[in-house]
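S.K.: how would this look folded up:
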Amino acid sequence: MSQRQLKLNAFLMTAGHHVAAWRHPDSRADGGIRFDHFKQIAQAAERAKFDAVFFADSAAVWNGGPQQEAQSRGAQSDHFEPVTLLSALAAVTEHIGLIATVTTTYNEPYHLARKFASLDHLSNGRAGWNLVTSANAAEAFNFGLDAHVAHADRYARAEEFIDVATGLWDSWEDDAFIRDKASGVFFDPERLHVLDHQGKHFRVRGPLNVARPVQGYPVIVQAGSSEPGKELAARTAEVIFTAQLTLENAQAFYRDVKGRLAKYGRSPDELKILPGIFPVVGRTREEAQAKYKALQELIHPSVGLALLSGMLGGFDLTGYALDGPLPELPESNGGKSRQSLLIDLARRENLTIRELYLRISGARGHLTLVGTGEEIADQLQLWFENEAADGFNVMPPTLPGGLDDFIELVLPELRRRGLFRTEYEGRTLRESLGLARPVNRYTTPAAIAA
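M.R.: Next comes the predicted model:
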C-alpha cells in the first residue's frame, strides 16, 4: 500500500469535456449558466473528497478558426465567469477547493488580487488561482488590441504580474486588524505595508483593501508546459496542470519541472504535478467503449476540425483533405506546448486530420482512458507510483454522469489500494494538498518564532 496519496481535482466544463457532450441525452445543454447544475456537481465532488473543483476560462468566445458554423455548434460560448461562480459555490460547500482560471494577459494585478483574496475569505481558505497567459488569440480583440500579445511578452508580463499579486496579498500582516472598539483602533498601522511597485508592465501602489487571505495566498496553479511556462511554474506555482499522453513523456516532464525547483530554493514537495485525464468508465470494458463510441458519433465534422484548428494555433485547416495528413504548420503564438504535442501525436501514429480531431475531441490532448474502474485505477496508480504524477485533473466526458461514473467505479478501487483519502485532512485547500502557508514577507523572524 502506498504511503502517499494522490490528489484529484474535478475539472468542470458546462455539459462535460467531450466536444459533443452537450448533445448527449444525459447531459444538460444549458448547464453553463445554471447554478443548480454546478451546485449539484460540486457537492457530489465534495462528498467524494476531491481536492478541488477546477474551472478553465477564456475572455472571448472560442471559435477554433474561421468556421462560424462550428462556433454555432459548440457549447463553450455561454458560461459563467469562474470567480463569480466559485464565490457562489463557496456558500454551498465546506471543504472542497475552488480553483479559477484567470489570465495575466488581459487583467490587472490589483483587480485579480482583490477578487481572490475575497474568494479565499468567503470560502474560509479554499481558493486557488490557475494562472494562464491566454491561448485564445480572440481575447486581444476584446481589450483594444489588433493582435494577440506575443508568447514571450505574455510570459514576461506574467512573471511580473504574480510578483505584484503576492505583494498585494502581503499588504496586511495576519494580525493587522485589531478592531478594538474600546480604543477606537481598527488596524495597527505598523502592520500595514504599501507595495509601491514600479516595473516594466505595472505601476501599483497598494495596499490591497482586503485583509490577507486565509491561506496567506490562494494556492497558485499554473497550466503552461512550454519552456517559459515550466520556468514560471518552477519559480511560482504550487500545482501544475499539464497534458501528457505517455508514461515516458509524463516522467520526463515530472523530472524536468521538479528538477528546476532547487534553484529557487524550493523542494520537490512544494509543487504538485497533476496531468489531465479523460476517463470513460463502464462496469465492463465493452460498456465503456460503447459510451465512448456514442459520444464520438455526435461530433459534427466542422466542430472537430475547428477544435483541432484552434488547438494548433488557429491555423485554417478547411482547405485540406480530412482524410489526408496534417500539413506543415507555422509555430503557434497561442499554446506552444499543446501544438507541439498534437503535431508529435499525428506524426508518431500517422494520423489523418480527421483521425486527429477524433482523437482529441474529448481530452483535447490529455490522456484518454476508456475501461473499467479497475483498469483506469491501474493506469492512475502506474503513473502515480512511477514519478509521472502527484495526482490528476479529472476531466469527465459528460456532466453529471461522467463524474458520477468516476466516483462510483474508480474511487472505491483507488481507496481499496490506499491511494486516495476517505476524509479531508483539514479545512483549507492548502491543508488538503499538503502545502505550507506562505509567510508574509514583512513579518519579522522574531514574530514568526513567537
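
S.K.: Every contact and neighbour count from this point should use C-alpha atoms.
M.R.: OK.

S.K.: so who does Glu270 touch?
M.R.: When contacts are counted by C-alpha atoms under 8 Å, 6 or more residues apart in numbering, Glu270 touches 238, 435-436.

S.K.: ranking those by neighbours, who comes first?
M.R.: Greatest neighbour count in the contacts of Glu270, by other C-alpha atoms under 10 Å, goes to Glu238: 22 neighbours.

S.K.: That one and Leu247, how far apart?
M.R.: From Glu238 across to Leu247, the span is 22 Å (C-alpha to C-alpha, to the nearest Å).

S.K.: coming back round to it: wait, which of the contacts of Glu270 is closest to Ala389?
M.R.: Using C-alpha to C-alpha, Glu238 comes nearest to Ala389 of those, at 13.7 Å.

S.K.: Against Pro438, how distant is that closest one?
M.R.: Distance, Glu238 to Pro438, using C-alpha to C-alpha: 11 Å.

S.K.: Pick the one among the contacts of Glu270 closest to Ser302.
M.R.: The closest of the contacts of Glu270 to Ser302 turns out to be Glu238 (C-alpha to C-alpha; 37.9 Å).

S.K.: Second input sequence below; structure requested for side-by-side comparison:
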Amino acid sequence: MSRSLHFFVNVGSAGYHSAAWLDPELDPSAFVTLDHYRRAAETAERGKLDALLFPDIPVQHPGIGRGPAASLDPVLLTSALAVSTTRIGLIPTVSSTLNLPYNLARRILSLDHVSGGRAGWNVVTTFEPNAAKNFGIDHLPERDERYRRAAEYVELIERLWDSWEYGALIGDQENARFADPDLVHAVEHRGEFYSVAGPLNVTRSPQGRPVLVQAGSSSRGREFAAAHAEAIYATQFGLDASGEFSTEIRSKAAALGRDPDQIRILPGLVPIVAETEHAAREKFDELQARLRPESAPVRRLASWLGFPDEEFDLDSPLPAHVLDLPSGRVGPQGFFTSLADYAALTGHTVRHLLTEFLGGHRVVIGDPAQVADHIETWWRSGSVDGFTIIPAVLPRSLEDFVDLVVPVLQERGIFRSEYSGVTLRDHLDLREPANSFASQR
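M.R.: Okay, here's the model as predicted:
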C-alpha cells in the first residue's frame, strides 16, 4: 500500500452512548476500574489498531445523576496501561489552559519512556468554565486568546522535549561520565504568556517526540491543527465536507512550511456492527430504547445544538434558524458546524439524523462488509487517513469492530495484519522530528 489506513479508539467511561452503562453485562462502576480499560486496550492491540485516545474534561459532569462520565486522570491511566500492553499507542487528553508547561512536558515524556515510545498528547484548550474554576481560574480567556496561548505552549513543550539531544546520555561507567552537558539545553523561554528556564530533566523520547494530536474543528482550531497537529481527531458527517476539511488543513500546513503528508486526519466514527444489518439495527434500537423517557435522544440533540427541544419535529428537517451558530456558543464550534452543514445539505428529518448522529459524530450501522465499505470509501477518497473509532458501549462495541470489521479490512489488503514497528510514530508512518537544538548547531 502506498498509504496506510489508521485507527485511533476513543476510550471514554462506559462507552459513547448515553445508555452504555445500562448494558446488563457491564458493572456500573467499571469506568473507575483498571480492568475495564485494560480489556479495551488489549482488544485494540489484538486488532493492530494504532492508538487509544482518552478524552478528558476535569470537572464533574452535570448529568451524573443519569450516568457516568470520564473520571480517571488520563495520564495516570495510560501509564498503568503501558505496563500491560506492548504495541498500542497511548494518547491522554490534557488541557494547555489548565496545566503548567514544564509539568505537562515532563509527564507526557515520562509516559513515552515508560511505554517505549508509544505516547501522544491530545492538545485541548478547554471551553468549560466550571473546569477552569477547579483550577482557580474565574474566567476562561476568549477562544482566540486560548489558541494564542496554546500555540506558544506547544512550541515551548516541543523545545522542552528537545532539551536533551541524542547522544547526551553517555553512560560511561568506567570513566564515570554520565552525560554530556553541552548536549543538554536550557530553553530560556520568555514569551507572551509563559516563562520557563529548563532544561527538562527527562532524556529525549524513544520516538524523537511524543505525537501531537488535536481535536478542534473551529476556524481557530483548524489554523492550530495546520500549524502543529500530527494527527487530527475531527468530526465529519459528509464525504464532500471531509474532503474540503482535508484540503484546507493540508494547504495551510504546506503554506507554513510543513509537509502536508505528515498529518493524519482521523474523524470520529461510531460503528454499530453485527453479523447482519438487521441484527446491527436491533443493537442500536436496543440502546436507544434504554434511554428514558422516549424523547431523551431528541432532548440531547436539542441541548447539544443549544435550542429548546419543542422546536424540533421528529418527522421534519431541522428548522433553518437552528443551523446558524449561536453567538457566544461555549461548546465546540466545529462539531456544531459539521452537523448543521450536513443537515442543511441532506434535508434529513430529525428522526433520520438521530440514526446517523451521536454526540457529535457519525454513526454507521450494518454488517461487517457494510461498515468496511464505508471506511474504505472514505479512505480511498483521500479525504481521511482512517477513523477514530468511538465504541457505543465499552468494551463490547470495540470487540465487535475488531472481531468483525478488522478481518474484512485485512482480507481486502488495506489494513495491517501485524505491527511493523514499536512506536506510535511507526504505526502512523510519521517521521521522527529533528531536534531543534541540534538543528541550530
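
S.K.: Could you tell me the TM-score of the two chains?
M.R.: TM-score for the superposed pair, counting by TM-score structural alignment, normalised by the length of structure 2: 0.92. Supporting figures: 433 aligned residues with a C-alpha RMSD of 2.3 Å.

S.K.: ok, back up a step: now the contacts of Glu270 of structure 1 in JSON lines, please, with extra columns for distance to Gly74 of structure 1.
M.R.: As requested, these are exported to JSON lines (distance: C-alpha to C-alpha, whole Å):
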{"residue": "Glu238", "distance to Gly74 of structure 1": "33"}
{"residue": "Leu435", "distance to Gly74 of structure 1": "38"}
{"residue": "Ala436", "distance to Gly74 of structure 1": "40"}
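
S.K.: which of these does structure 2 keep?
M.R.: Compared against structure 2 with both residues aligned by TM-score structural alignment, their matches' C-alpha atoms under 8 Å, those retain 238, 435-436.

S.K.: Inside helices: which ones of these?
M.R.: Members of the kept ones among the contacts of Glu270 of structure 1 lying in helices (criterion: DSSP state H): none.

S.K.: Just name the closest of those residues to Ser58 of structure 1, please.
M.R.: Here the nearest of the kept ones among the contacts of Glu270 of structure 1 to Ser58 of structure 1, counting by C-alpha to C-alpha, is Glu238; it sits at 21.9 Å.

S.K.: And the closest one, what's its match in structure 2?
M.R.: In structure 2, the residue equivalent to Glu238 of structure 1 is Glu230, according to TM-score structural alignment.

S.K.: which residues does its match contact?
M.R.: Per C-alpha under 8 Å, 6+ apart, neighbours of Glu230 of structure 2: 211-214, 262-264.

S.K.: just Val211 of structure 2 next, same as before
M.R.: Counting by C-alpha under 8 Å, 6+ apart, Val211 of structure 2 makes contact with 119-121, 230-231, 424-425.

S.K.: Point out the ones among the residues you listed that are inside strands.
M.R.: Among the contacts of Val211 of structure 2, the residues falling in strands (DSSP state E) are 120-121, 231.

S.K.: ranking those by neighbours, who comes first?
M.R.: Each of these was scored for neighbours by other C-alpha under 10 Å, and Gly120 scores highest at 27 neighbours.

S.K.: Map that one across to structure 1 for me.
M.R.: Taking TM-score structural alignment, the alignment pairs Gly120 of structure 2 with Gly128 from structure 1.

S.K.: ok, now how distant is that match from Lys258 of structure 1?
M.R.: In terms of C-alpha to C-alpha, Gly128 of structure 1 sits 20 Å off from Lys258 of structure 1.
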